[in-house]
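1. sequence and computational prediction follow.
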Amino acid sequence: MIATQTAPQLPQPSQKVMEELPEVQSDKPTDANEHCPGTESEQAGKSAACDRCPNQQICASAPKFDPDLPIIEERLRDVRHKILVLSGKGGVGKSTFTSQLSWSLAHDPDAQVGVMDIDICGPSIPKIMGCEGETIHTSGSGWSPVYVADNLGVMSIGFMLPNPDDAIIWRGPKKNGLIKQFLKDVEWGPLDFLVVDTPPGTSDEHLSISQYLKASGIDGAVVVTTPQEVALLDVRKEIDFCRKADIPVLGIVENMSGFVCPSCSGESYIFAPTTGGGRALAEDMGVDFLGAVPLDPRIGKACDYGQSFLDEYPESPASEALMGIIRKIREKIGEPLEEEE
């Protein structure tokens, strides 16, 4: 089965959820080309795709107002902190870091944490968070997140698919519509932290989340990379995107930094930092370096089983590195971790 531009045929209650996605999200003129940014975009009438379009002048001069933005702002009024996890490069461990950050934040029983997965085409959060196969329930107040703990809720398109192997082949307007639904129709309730897992790149999903959260505020973005230059190339672009979108960069996390042998404690670099790795990139781009997480095969195992690596292997050097990074993130958003006596 392939999910196309129309809503896929899904069993209840998922089918009902998907049918509620607004088809009117395609705000393009009927005679626009396929790369049209849409009339509500800040790039309407200005992008290269608008050249020679008969609507160019109209789109460029028309006021840009999305009536859903005040609804989103009201819905997220009780969300205290919003953190984006970005990279620009796929396979560097964004979702893994998102899960561990979320599990750590939820260690405080008084904290309410939400995880929003906007990687529409590659939703891995349900698997990593141990809630694969769950479905979304609806009520008069909106969609209910899937809870993996009393104080930790998750929302992902992965809950809407009858088969986890189904491909999601959607153009930008459909993706934007779902992200908007996650923000304005999910009954998150009062949250202390909302952690947003993003796909690779600087495309539709990133533009949408930055636009939709602009009024309610974003605390900042954690940018994840691996040490090799082929990853750093894309991460530089992601940092540039954050600056152009006015998203504060909390800092850089270097994932898969090295492999520590469990027998001899010797360290080997699987991905050699030929240009200095994440630390050098942070210095070059003028952002903070939050820390480096060494390779530990048990991280992958914990993600496969939907477990918190920090809980399962607290003595691992990777756990110690992760906790050091998470402490810095909490300090940056004004929520320092209280030291245990």
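-> Okay, I see it.

2. hey, let's count contacts and neighbours off CA atoms from now on
-> Will do.

3. helices along the stretch 51-200 of the chain, start to end?
-> 56-61, 69-75, 94-105, 125-128, 172-184 (DSSP state H, counting those that start in this stretch).

4. tell me which of the ones you listed lies nearest to residue 220.
-> Nearest to residue 220, of all the helices of the stretch 51-200 of the chain, is helix 94-105, at 13.7 Å by C-alpha to C-alpha.

5. for the closest one, name the packing helices and strands.
-> Where contact means 3 or more C-alpha pairs under 8 Å, 6 or more residues apart in numbering; DSSP states H and E, helix 94-105 is packed against strand 79-86, strand 113-117, helix 125-128, strand 191-197, helix 309-312, helix 317-332.

6. tell me the most buried of these?
-> Comparing the helices and strands packed on helix 94-105 by mean neighbour count (mean count of other C-alpha atoms under 10 Å), strand 113-117 ranks first with a mean of 26.

7. what angle do helix 94-105 and that one make with each other?
-> 170 degrees (axes from the mean of the first three to the mean of the last three C-alpha atoms, to 10 degrees).

8. so strand 113-117 versus strand 191-197, what angle?
-> Counting by the same axes, to 10 degrees, strand 113-117 lies at 20 degrees to strand 191-197.

9. coming back round to it: need the helices of the stretch 51-200 of the chain in a markdown table with distance to residue 279, can you?
-> Below are the helices of the stretch 51-200 of the chain laid out as a markdown table (distance: least, C-alpha to C-alpha, whole Å):
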| stretch | distance to residue 279 |
| --- | --- |
| helix 56-61 | 42 |
| helix 69-75 | 36 |
| helix 94-105 | 18 |
| helix 125-128 | 27 |
| helix 172-184 | 32 |
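
10. which of the ones you listed sits closest to residue 144?
-> Taking these one by one with C-alpha to C-alpha, helix 172-184 is closest: 10.1 Å.

11. buried residues in that closest one?
-> 172-184 (16 or more other C-alpha atoms under 10 Å).

12. structure two is appended below for comparative analysis:
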Amino acid sequence: MALTAEKVKEVGRAAGADLVGIASIDRFEGAPLEMHPASILPEAESVIVLAFRILRGALRGIEEGTYFAAYPSMCYAGINLNFAPKALYDLSRFIEDNGYEAVPYQNMVIDASIDITHGTPKDRKPVAHGRPAPDVLLHFRIAATAAGLGEIGYSKVFLTPQFGPRQRLAVIITDAPLKPDPQIPPGTICDRCMNCVRECPVGAISRDRTVSVKIGDYTYEWGELDVDKCTLAYTGGIKENNPFAPADLPPLEEALKDIWGTLNKVSFNRSSLNLFHHYGAIGGAKGCIRACMIHLEETGKISNLFEKPFRRRPAWWLS
């Protein structure tokens, strides 16, 4: 029996993925070698992207300000280190049982040749002329967009028609020639409501400066992101958004001079990093995930809807 896209998706979902999409390798045309799937598998024909939902309930305790562990434990470490790798392995086994090579690419970076925060290259030698230095860093959101799972929203967070901003991604690169999924055009999910901009506690998402990238058939655009500010807000680097903040946590402008030193002052972050290999995500993505999710649910632009609205009490903010 020939290996088909439909069978690959069926096996991927049975292995635990909520969504499975497929991109043909030509949709990565123009990607730098340091970020190109074919740099890992030169004979690549297809890129398979698996999406695993972030539970809405894992954000509940952060929304209420009373329980912060569910998000980093279940929906960072749980997905990236447990649920997704098992699904990647099972689907890769299935593909290889059908005579094609499958390269699993987990959503965990060990030591990429590009700085994951700022995108700058590291001083590292390639093993041969014409090849990029290791490790190649795939852009998961671009891959998922190319695979027809959704679009990159204005916040730069990846959005699907099913879950909005609530998913994490994993990738398989294969030499199997699989039928690609149609892409979702830009603006299908993100309507530029700008709630992500308004509710970001540090103004990390620019309202007027944008970045655009051609992915396959379309050009997608999102707001320019101040990654340093985003990192601080998301992982508890500002007092107003962190009930675990020690008394000596510096103000934003000072914290920006020593981001990781600031974050390591927070006991919750140290414990989370030790237990889950992730910082605590204490900020709970107030603008880019929670505000976005609330808007997409209210407007009916996603299919995974609930009996009760997510925000049932005023959002908390420490003075």
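-> Perfect, thanks for sending it. All of these numbers come straight from a predicted model, not from anything done at the bench.

13. tell me how the two chains score on TM-score.
-> Here the TM-score for the pair of chains, by TM-score structural alignment, normalised by the length of the second structure, is 0.32; 182 aligned residues with a C-alpha RMSD of 6.9 Å.

14. can you report how many residues lie near residue 228 of the second structure?
-> 17 (other C-alpha atoms under 10 Å).

15. residue 255 is in contact with that one, correct?
-> No: using C-alpha atoms under 8 Å, residue 228 of the second structure is not in contact with residue 255, being 9.6 Å away.

16. which stretch among the helices of the stretch 51-200 of the first structure comes nearest residue 142 of the first structure?
-> Nearest of these (C-alpha to C-alpha): helix 172-184, 8.6 Å.

17. compute the inter-axis angle for that closest one and strand 113-117.
-> Here helix 172-184 of the first structure runs at an angle of 170 degrees relative to strand 113-117 (the same axes, to 10 degrees).

18. and helix 172-184 of the first structure, what does it pack onto?
-> So helix 172-184 of the first structure, by 3+ C-alpha pairs under 8 Å, 6+ apart, packs with helix 69-75, helix 204-212.

19. if we can go back for a sec, looking at the buried residues of helix 172-184 of the first structure, spot the one nearest residue 72 of the first structure.
-> residue 184 (4.6 Å).

20. what's the spacing between that closest one and residue 147 of the first structure?
-> From residue 184 of the first structure across to residue 147 of the first structure, the span is 18 Å (C-alpha to C-alpha, to the nearest Å).

21. show me where the stretch 201-341 of the first structure has its strands.
-> In the stretch 201-341 of the first structure, the strands defined using DSSP state E, counting those that start in this stretch lie at 220-225, 249-254, 259-260, 267-268, 289-292.

22. and the first one, what does it pack onto?
-> Using 3+ C-alpha pairs under 8 Å, 6+ apart, the elements in contact with strand 220-225 of the first structure are strand 79-86, helix 229-244, strand 249-254.

23. ok, residue 159 of the second structure touching residue 151?
-> Yes: with contact defined as C-alpha under 8 Å, residue 159 of the second structure reaches residue 151; the gap is 5.4 Å.

24. hang on, the earlier thing: next, format the helices and strands packed on helix 94-105 of the first structure as TSV and append distance to residue 291 of the first structure.
-> Below are these laid out as TSV (distance: least, C-alpha to C-alpha, whole Å):
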stretch	distance to residue 291 of the first structure
strand 79-86	15
strand 113-117	22
helix 125-128	22
strand 191-197	19
helix 309-312	16
helix 317-332	6
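
25. tell me which of these lies nearest to residue 253 of the first structure.
-> When those are compared (using C-alpha to C-alpha), the closest one is helix 317-332, at 7.7 Å.

26. could you give the angle of the closest one to strand 249-254?
-> Going by the same axes, to 10 degrees, helix 317-332 of the first structure makes 170 degrees with strand 249-254.

27. what's the local residue count around residue 37 of the second structure?
-> Using other C-alpha under 10 Å, the number of residues around residue 37 of the second structure comes to 29.

28. that one and residue 48 of the second structure: what is the separation?
-> Using C-alpha to C-alpha, one gets 11 Å for the distance from residue 37 of the second structure to residue 48 of the second structure.

29. what's the overlap in contacts for those two?
-> Both residue 37 of the second structure and residue 48 are contacted by residue 173, under the criterion C-alpha atoms under 8 Å, 6 or more residues apart in numbering.

30. who does the helix or strand encompassing residue 7 of the second structure touch, helix- and strand-wise?
-> Residue 7 of the second structure is located in helix 5-14, with elements delineated by DSSP states H and E. Secondary-structure packing of helix 5-14 of the second structure (3+ C-alpha pairs under 8 Å, 6+ apart): strand 19-24, helix 84-97.

31. after the shortest one, next one along is what?
-> Sequence order places helix 37-40 as the next helix or strand after strand 19-24 of the second structure, per DSSP H and E.

32. that older thread, relative to residue 268 of the first structure, which of the helices and strands packed on strand 220-225 of the first structure is closest?
-> Judged by C-alpha to C-alpha, the one of these that comes nearest to residue 268 of the first structure is strand 249-254, at 15.1 Å.

33. what's the burial count for residue 221 of the first structure?
-> 23.

34. wait, residue 209 of the second structure
-> 10.

35. what's the neighbour count on the closest residue to residue 197 of the second structure other than its chain neighbours?
-> Of all residues not flanking residue 197 of the second structure in the chain, residue 205 sits nearest, at 5.5 Å (C-alpha to C-alpha, 6 or more residues apart in numbering). When counting by other C-alpha under 10 Å, one arrives at 27 neighbours for residue 205 of the second structure.

36. also residue 284 of the first structure?
-> 10.

37. do residue 290 of the first structure as well
-> Close neighbours of residue 290 of the first structure, defined as other C-alpha under 10 Å, add up to 25.

38. pretty sure it contacts residue 278?
-> No: the pair residue 290 of the first structure and residue 278 does not pass the contact test of C-alpha under 8 Å, sitting 9.3 Å apart.

39. find residues that contact each of the two.
-> The contact sets of residue 290 of the first structure and residue 278 overlap at 252, 253 (C-alpha under 8 Å, 6+ apart).

40. and the nearest residue to residue 249 of the first structure once chain neighbours are set aside, how far from residue 84 of the first structure?
-> Nearest residue to residue 249 of the first structure in three dimensions, chain neighbours excluded: residue 221, at 4.8 Å (C-alpha to C-alpha, 6+ apart). Per C-alpha to C-alpha, residue 221 of the first structure is found 5 Å from residue 84 of the first structure.

41. right, I'll leave it there.
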